[in-house]
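> Next comes the sequence, and after it the predicted model I'd like to discuss.
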Amino acid sequence: MSGARLGRVLAVAAAASLALSACAGSGGGGGTGDASEIKIGFMGDLTGEGAAIVIPPYNGAKLAVDEYNAKNPKIKVNLIKYDTQGKSDQATSLITKAVGQDKIAGLIGPAFSGESKAIGGQLEENKIPSVSPSATGTGLAKNGWTYWHRVVANDDDQGPGIADFLIKAKSPKKAFVISDDQEYSVGLAEAVAKSFTAKGVTVETDKFAKDASDYSSTVTRVKSSAPDVIVYGGYYAQAGKLLKQLRDGGVTAPFTSGDGSLDAQLVAAAGKEAAEGAILACPCNIPYANATGAQKTFFDSYKAAYKTDPAIYSTEGYDAASTFLKAIDAGKTTSTDINEFLKTLTFDGVSKKIKFKSNGEPETSAVFIYQVKGGALKLLGLASEAKLEG
């Protein structure tokens, strides 16, 4: 073969390779460079103190991807983990790798509000669609991002849901609302306090540092206030310690927290006796063994895959992954095409009906109530219908 002919052959091969790469995931912001595979990322705290909230949605997402790939589609999906350990600066570093090196076409997550805020601009700039299964910070939908989505109600829905439920269940005249200094915690606490005030309930508030170990000043303030109900907006790592110190300090008022505290580790940290009766709200729908229909199918598949029951945001992780899988199955193989597809997507998910508003918020904003009974978490139902036990 002559040098000139070899050059022409190599040029044609290079052009074909570029075309093949383009069909896999270019088109403005992401792709794998391999027509037989598309990379989708999952980002969240997988090994840090909030991992118990993030591993279930990761497992749900992986279950959806594994089921999809098992059907032997023309283009398979490679789910890549990005462990932030709940740190916003780590999320910023990881998304640079995910976009620049790994060429992801979409991102499930980030799981938390702080890290979502930290990288939302990068995702927008690089035209990478994201769907969070669990970030509830209200401000995320107010940034004008067109590539950002979530499948859970925000804190402006969860906050009133908590306040309205407690007003119905306990008729409080005074509430004490507590937060730490994390973005999610502050946002949820503010939403709850605002809702109480609007309904004529007197509210006192306090705030402590996330990494504090001694909450005695908060306990003293709560005890002096003698509230009818206590609400903490934050994660189980802090909620369990706070609840224990409140009970040790003689505070007996009903204790309520949001989705960030919905985990058995809350009971472990507080102690079974202190945690008994604690009320937890979540815009998440956790299926149990007695579930029916799609939730029963999910429960059985999840338990078979992971040898444990579904937990917080496991169904939302499955549904978030499904949004990408449905786009890919419809032939959308670039990040921009996937994003356009998400604007028109409607389907009955495991957690709820999935459809996005123009700002990326979900159309369905249901909030569910759980209660600690006998050391275990028990679903009581929708906040608008649930009734406390004991």
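In hand now; what should we look at? Since the model is a prediction, treat every value here as computed from it, not as a measurement.
> From here on, just use CA atoms for contacts and neighbour counts.
Noted.
> Report the buried residues of the helix ranked longest in the chain.
In the chain, ranked by residue count with DSSP state H as the criterion, the top helix is helix 3-25. For helix 3-25, the neighbour count (16 or more other CA atoms under 10 Å) marks 21-25 as buried.
> Now tabulate the residues you listed in JSON lines and tack on distance to Val219.
Below are the buried residues of helix 3-25 laid out as JSON lines (distance: CA to CA, whole Å):
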{"residue": "Ser21", "distance to Val219": "59"}
{"residue": "Ala22", "distance to Val219": "59"}
{"residue": "Cys23", "distance to Val219": "59"}
{"residue": "Ala24", "distance to Val219": "56"}
{"residue": "Gly25", "distance to Val219": "54"}
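> Nearest to Val222 among those?
Closest approach between these and Val222, by CA to CA: Gly25, at 54.4 Å.
> And stretch 277-296, what's buried?
Of the residues in stretch 277-296, 277-288, 295-296 count as buried by neighbour count, 16+ other CA under 10 Å.
> Repeat that for stretch 98-112.
Of all the residues in stretch 98-112, those buried under the rule 16+ other CA under 10 Å are 98-99, 102-112.
> Also stretch 341-355?
Those buried within stretch 341-355 under the rule 16+ other CA under 10 Å are 341-343, 349-355.
> and which of the residues you listed is nearest to Leu10?
Set against Leu10, the nearest of these by CA to CA is Phe341 (36.1 Å).
> relative to helix 3-25, how tilted is the strand or helix carrying the closest one?
Using DSSP states H and E, Phe341 sits within helix 335-344. Counting by axes from the mean of the first three to the mean of the last three CA atoms, to 10 degrees, helix 335-344 lies at 20 degrees to helix 3-25.
> Check the offset of helix 335-344 from the chain's centre.
21 Å (CA atoms, centre = their mean, to the nearest Å).
> Break down the protein into its strands, ranges please.
In the chain, the strands defined using DSSP state E lie at 37-44, 76-83, 106-108, 130-132, 148-150, 174-180, 202-208, 229-233, 255-257, 279-282, 346-348, 353-355, 368-373, 376-382.
> Just say which of those is most tucked in.
Here the criterion is mean neighbour count by mean count of other CA atoms under 10 Å, and of those the winner is strand 106-108, at a mean of 31.
> can you pull the contacts of the residue nearest the centre of the chain?
Geometric centre of the chain, nearest residue: Ser134, 1.1 Å, by CA atoms, centre = their mean. Listed by CA atoms under 8 Å, 6 or more residues apart in numbering, the contact partners of Ser134 are 109, 111-112, 150-152, 313, 316.
> Can I get these in a markdown table including distance to Asp211?
Output for the contacts of Ser134, formatted as a markdown table (distance: CA to CA, whole Å):
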| residue | distance to Asp211 |
| --- | --- |
| Gly109 | 24 |
| Ala111 | 20 |
| Phe112 | 17 |
| Arg150 | 28 |
| Val151 | 29 |
| Val152 | 27 |
| Tyr313 | 25 |
| Glu316 | 29 |
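> Structure two is appended below for comparative analysis:
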Amino acid sequence: MRRGRRVGAVGAVVTVVALVLAGCGGSGSSGDARDCDTSRGTLVVGLVAPLSGELASVGLGMKNSADLAVNQANARCAVPGYHLAVQSQDDRADPATGAAAAATLARDPSLIGVLGPFNSSVAQAVAPVLGEAGIVQISPGSTATTLTRGANPVTAPLRQYQTFFRTVATDAVQGPAAATYLARVEGKRRVAVVSDGKTYGEGIAEEFAKQLVTEGGEVAVRVTAPPGTPRDTVVSRVAGARPDAVFYGGEYPEGGPLSAALAAGGVSAPVMGGDGVVNPGYITAGGREGDLGTSIGPPPETVPAAQGFVEDYRRAGYPESFGSYGASTFDAANVLVDSVVRTLGEDADWSPALRPAMVRSVQGFYGDGITGPLSFDRFGDVSTDAVTVYRVQAGRWAVVGPAD
């Protein structure tokens, strides 16, 4: 473990970077400070995320946050001799598209690492591609426990991909936290558990269900409903179980309409979901007042260390919100920047031969990010385990407080 340090721009550095960005017209485009030496060329930070389709608001927030981190790194001449540039690939929330995007990035010899993806199902397809090429990958949004600890994460944990890391806690943290909150605080112990059948949805639903039983609760009915499943079928099964609440493992494009369909079918019990539903799109798609959700980490707006990020993002003029994953993407980008500095040392030239050293640098990282202390265990999982509960109130997601 190396000595602790702050990731990204904080304190006096934030002031300098904010002025540089303002001087660039708030465009958010990457650029070097005027006195930086970039004679050695450009190093690429790859990003794979859903930049189009139903989850585009998530992916664009990730892209913008990575861009901001790289802007700031360039402005402070973070990597002597080099300019940094973000190269983004749209995975459309589709595993095959994500794998192809990763292969495209991997062919670039100037690539130092990849941020993303968001979807755990896409990460399952991307990680083998980057792993085979020895390219470090840091996901700020993929939470499936199996990505780092295999199919038997409790009885026989086995690291799947030596190059895969993440700056977001796993479903093994979030699912149980949701169940504990729902049972102890809300008093909802008879819960219908519905999932979309995808890697993320199934994983968090299973973790929720296990913890609910531990809390003395009962899974009233367990339904797997892949996108396209007639909602009447789901509503009928849930209504027949007469639950106190419904837990949905999935994402907001399907979760919002499900909540509306349940209400129309006479199910007044609130719906709760994980970070996949805590998005304004959930509400516009049909999410109801009183529905609940959880997300990893505290809201950036409430964390003193993140205030510089929030303000700089605003000044940069990005049209999209940084969303639930902007802060974790910003941290992930800065971990990559810090790691390439340490990998290059005083006077080394970048080459793909240094990619294994990049993996070691990320594994040994220790510092303070805007989301909290950052370090990675032997599986590549981040040390952060805070979970925040949200509730739909007055047509928006409002913070309830920490899950514990």
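Nice, thanks for sending it over. Quick caveat: nothing in here was measured; it's all calculated off a predicted structure.
> And Gly381 of structure 1, what's its match in structure 2?
Per TM-score structural alignment, the equivalent position to Gly381 of structure 1 in structure 2 is Gly401.
> Next: Gln295 of structure 1.
Alignment note: Gln295 of structure 1 maps to Ala306 in structure 2; criterion TM-score structural alignment.
> got the contact list for its match?
300, 327, 370-371.
> Could you rerun that using 7 Å?
Taking CA atoms under 7 Å, 6 or more residues apart in numbering as the criterion, Ala306 of structure 2 is in contact with 300, 370.
> Tell me the spacing between it and Leu336 of structure 2.
According to CA to CA, to the nearest Å, Ala306 of structure 2 stands 18 Å off from Leu336 of structure 2.
> what range in structure 2 does stretch 313-323 of structure 1 sit on?
Per the alignment by TM-score structural alignment, stretch 313-323 of structure 1 matches residues 325-335 in structure 2.
> Then stretch 120-136 of structure 1?
Residue span in structure 2 matched to stretch 120-136 of structure 1, by TM-score structural alignment: 127-143.
> Then stretch 14-24 of structure 1?
Mapped onto structure 2 using TM-score structural alignment, stretch 14-24 of structure 1 spans no residues at all.
> Distance from the chain centre to that stretch, please.
With CA atoms, centre = their mean, you get 35 Å for stretch 14-24 of structure 1.
> Excluding residues flanking it in the chain, which one is nearest Thr47 of structure 1?
Nearest non-adjacent residue to Thr47 of structure 1, counting by CA to CA, 6 or more residues apart in numbering: Gln85, 5.7 Å away.
> circling back to that earlier point, possible to save the buried residues of stretch 341-355 of structure 1 as JSON lines with distance to Thr197 of structure 1?
Output for those, formatted as JSON lines (distance: CA to CA, whole Å):
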{"residue": "Phe341", "distance to Thr197 of structure 1": "41"}
{"residue": "Leu342", "distance to Thr197 of structure 1": "37"}
{"residue": "Lys343", "distance to Thr197 of structure 1": "36"}
{"residue": "Gly349", "distance to Thr197 of structure 1": "35"}
{"residue": "Val350", "distance to Thr197 of structure 1": "35"}
{"residue": "Ser351", "distance to Thr197 of structure 1": "31"}
{"residue": "Lys352", "distance to Thr197 of structure 1": "30"}
{"residue": "Lys353", "distance to Thr197 of structure 1": "32"}
{"residue": "Ile354", "distance to Thr197 of structure 1": "32"}
{"residue": "Lys355", "distance to Thr197 of structure 1": "32"}
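> Of those, which is the nearest to Lys272 of structure 1?
Distances from Lys272 of structure 1 to the buried residues of stretch 341-355 of structure 1, taken by CA to CA, are shortest for Ser351, at 28.9 Å.
> wait, what's in contact with the closest one?
Contact partners of Ser351 of structure 1, counting by CA under 7 Å, 6+ apart, are 285, 315-316.
> what about the closest residue to Tyr236 of structure 1 other than its chain neighbours, distance to Ala278 of structure 1?
Setting aside the residues directly before and after it, Tyr236 of structure 1 is nearest to Ser261 in space (CA to CA, 6+ apart), at 3.9 Å. Counting by CA to CA, the gap between Ser261 of structure 1 and Ala278 of structure 1 amounts to 10 Å.
> Any figure for the gap between Lys307 of structure 1 and Phe299 of structure 1?
Noted for Lys307 of structure 1: a distance of 11 Å to Phe299 of structure 1, by CA to CA.
> and what of Glu183 of structure 1?
32 Å.
> The two: which is more packed in?
The neighbour comparison of Glu183 of structure 1 against Phe299 (other CA atoms under 10 Å) goes to Phe299, with 26 against 17.
> I'd say that one and Pro287 touch.
Yes. The pair Phe299 of structure 1 / Pro287 is scored as a contact, 6.2 Å apart, by CA atoms under 7 Å.
> Name the residues contacting each of these two.
The contact sets of Phe299 of structure 1 and Pro287 overlap at Pro310 (CA under 7 Å, 6+ apart).
> now the helices: where do they sit in the stretch 201-350 of structure 2?
For the stretch 201-350 of structure 2, applying DSSP state H, counting those that start in this stretch gives helices covering 231-241, 252-264, 280-284, 307-316, 326-344.
> By how much does the shortest one deviate from structure 1 on average?
Right, the one you point to is helix 280-284 of structure 2. Its aligned residues in structure 1 lie a mean 0.5 Å from helix 280-284 of structure 2 after superposition (mean CA distance after the TM-score superposition for structure 1).
> Could you list the residues in contact with that helix?
Residues outside helix 280-284 of structure 2 that contact it (CA under 7 Å, 6+ apart) are 252-253, 255-256, 395-396.
> so it matches what in structure 1?
So helix 280-284 of structure 2 is aligned with residues 264-268, judged by TM-score structural alignment.
> List the residues that contact Asp348 of structure 1.
Asp348 of structure 1 touches Ile354, counting by CA under 7 Å, 6+ apart.
> I am finished for the moment; much appreciated.
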